[in-house]
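Trainee: what shape does this take:
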Amino acid sequence: MSSPLHLKARALRKAQTDVEKQLWSKLRARQLQSCKFRRQVPLGRYIVDFVCLERHLIVELDGSQHISQANYDEVRTAYLQRLGFHVIRFWNNEVIENLQGVLEVINAQLDM
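Mentor: Predicted coordinates:
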């Protein structure tokens, strides 16, 4: 039986935002450095937007709701870093307006 967190992750995968779909179309199928990314993955007590487990890299997309939850995001990021992951965050409008730039930043992090 799946845990509540896994069920929520499955629901989030089915209900992707347009921005998540846009970035996922560039991350899926090992398009960046042949690295496998997964989406809406439970890690510890959180669900992350995108993760490359082999490179310990998490990519998070932030919409306007994140403006009012900066402290929550900091706690969450610190927790994920303690698990050994590097977390990079992008605002939704960054993906919409500069997808190539976002991909360049992700590529650079994969090289580290």
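Trainee: from here on, contacts and neighbour counts on C-alpha atoms
Mentor: Fine.
Trainee: can you show me the helices along this protein?
Mentor: Secondary structure of the chain by DSSP state H: the helices cover 4-14, 18-27, 70-82, 92-97, 99-111.
Trainee: and the gap between residue 59 and residue 16?
Mentor: Distance, residue 59 to residue 16, by CA to CA, to the nearest Å: 15 Å.
Trainee: looking at those two, which is more packed in?
Mentor: Between residue 59 and residue 16, counted using other CA atoms under 10 Å, the more crowded position is residue 59 (19 against 15).
Trainee: for that one, give me its contacts.
Mentor: By CA atoms under 8 Å, 6 or more residues apart in numbering, the residues touching residue 59 are 48, 49, 50, 51, 87, 88, 89, 90, 106.
Trainee: ok, and the most crowded of those residues?
Mentor: Counting by other CA under 10 Å, top hit in these: residue 51 with 26 neighbours.
Trainee: for the comparison step, fold the sequence that follows:
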Amino acid sequence: MQDEATARARELRRDGSRAERICWELLRGRRLNGFKFRRQHSIGPYFADFACISLKIVIEIDGDHHAFQVETDNRRTAAMEQDGWRVLRFWANQVVENPEGIWTEIEQALLASAPHLASPPRGRGT
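Mentor: Purely as a prediction, here's the structure:
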């Protein structure tokens, strides 16, 4: 079962949408206030597009097809929230057209979940 989940996660990472690639560029390498994110992280039977495990925050990027699967997405979100995750959803066109706005919203959610980190981490030599 684990091998199937790993293979599916790899497939989802490989076949990510343009919006997912843009979002990953914002999140990868601890670029957002030093928080680590994972792509296609398994949560129960679902794969979160992006997950900050330390704060239990999920970021989902919804393409056009999500307009036709609202109930499915609501169940998925409810299941993740029941397991203690906070789910942030963005439309793919939001990510493509305004990555800075997405960055700000995600940063605010992270800082709200970790108020003791309201100041960005200090770099070397500062």
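Trainee: now the TM-score, please.
Mentor: Once superposed, chain against chain, the TM-score is 0.95 (TM-score structural alignment, normalised by the length of the first structure); 112 aligned residues with a CA RMSD of 1.1 Å.
Trainee: follow-up on the earlier one: what's the closest of the helices of the first structure to residue 55 of the first structure?
Mentor: Closest approach to residue 55 of the first structure among the helices of the first structure is made by helix 99-111 (6.5 Å; CA to CA).
Trainee: so what touches the closest one?
Mentor: 23, 32, 33, 55, 57, 59, 88, 90, 94, 95.
Trainee: the first one touches residue 94, doesn't it?
Mentor: Read that as residue 23 of the first structure. No - with contacts counted by CA atoms under 8 Å, residue 23 of the first structure stays clear of residue 94, the gap being 10.7 Å.
Trainee: which of those two has more neighbours?
Mentor: residue 23 (19 against 15).
Trainee: who's in contact with the more buried one?
Mentor: So residue 23 of the first structure contacts 95, 99 (CA under 8 Å, 6+ apart).
Trainee: neighbours around residue 26 of the first structure, how many?
Mentor: Neighbours of residue 26 of the first structure (other CA under 10 Å): 14.
Trainee: residue contacts, it?
Mentor: residue 32.
Trainee: for it, what is the corresponding residue in the second structure?
Mentor: Matched by TM-score structural alignment, residue 26 of the first structure corresponds to residue 26 in the second structure.
Trainee: try residue 96 of the first structure
Mentor: Using TM-score structural alignment, residue 96 of the first structure lines up with residue 96 in the second structure.
Trainee: I'd guessed its match sits against residue 21; true?
Mentor: No - Residue 96 of the second structure is beyond contact range of residue 21, at 9.6 Å (criterion: CA under 8 Å).
Trainee: gap between the nearest residue to residue 36 of the second structure once chain neighbours are set aside and residue 96 of the second structure?
Mentor: Sequence neighbours aside, residue 30 is the residue nearest to residue 36 of the second structure in space, at 5.0 Å (criterion: CA to CA, 6 or more residues apart in numbering). Distance from residue 30 of the second structure to residue 96 of the second structure, counting by CA to CA: 21 Å.
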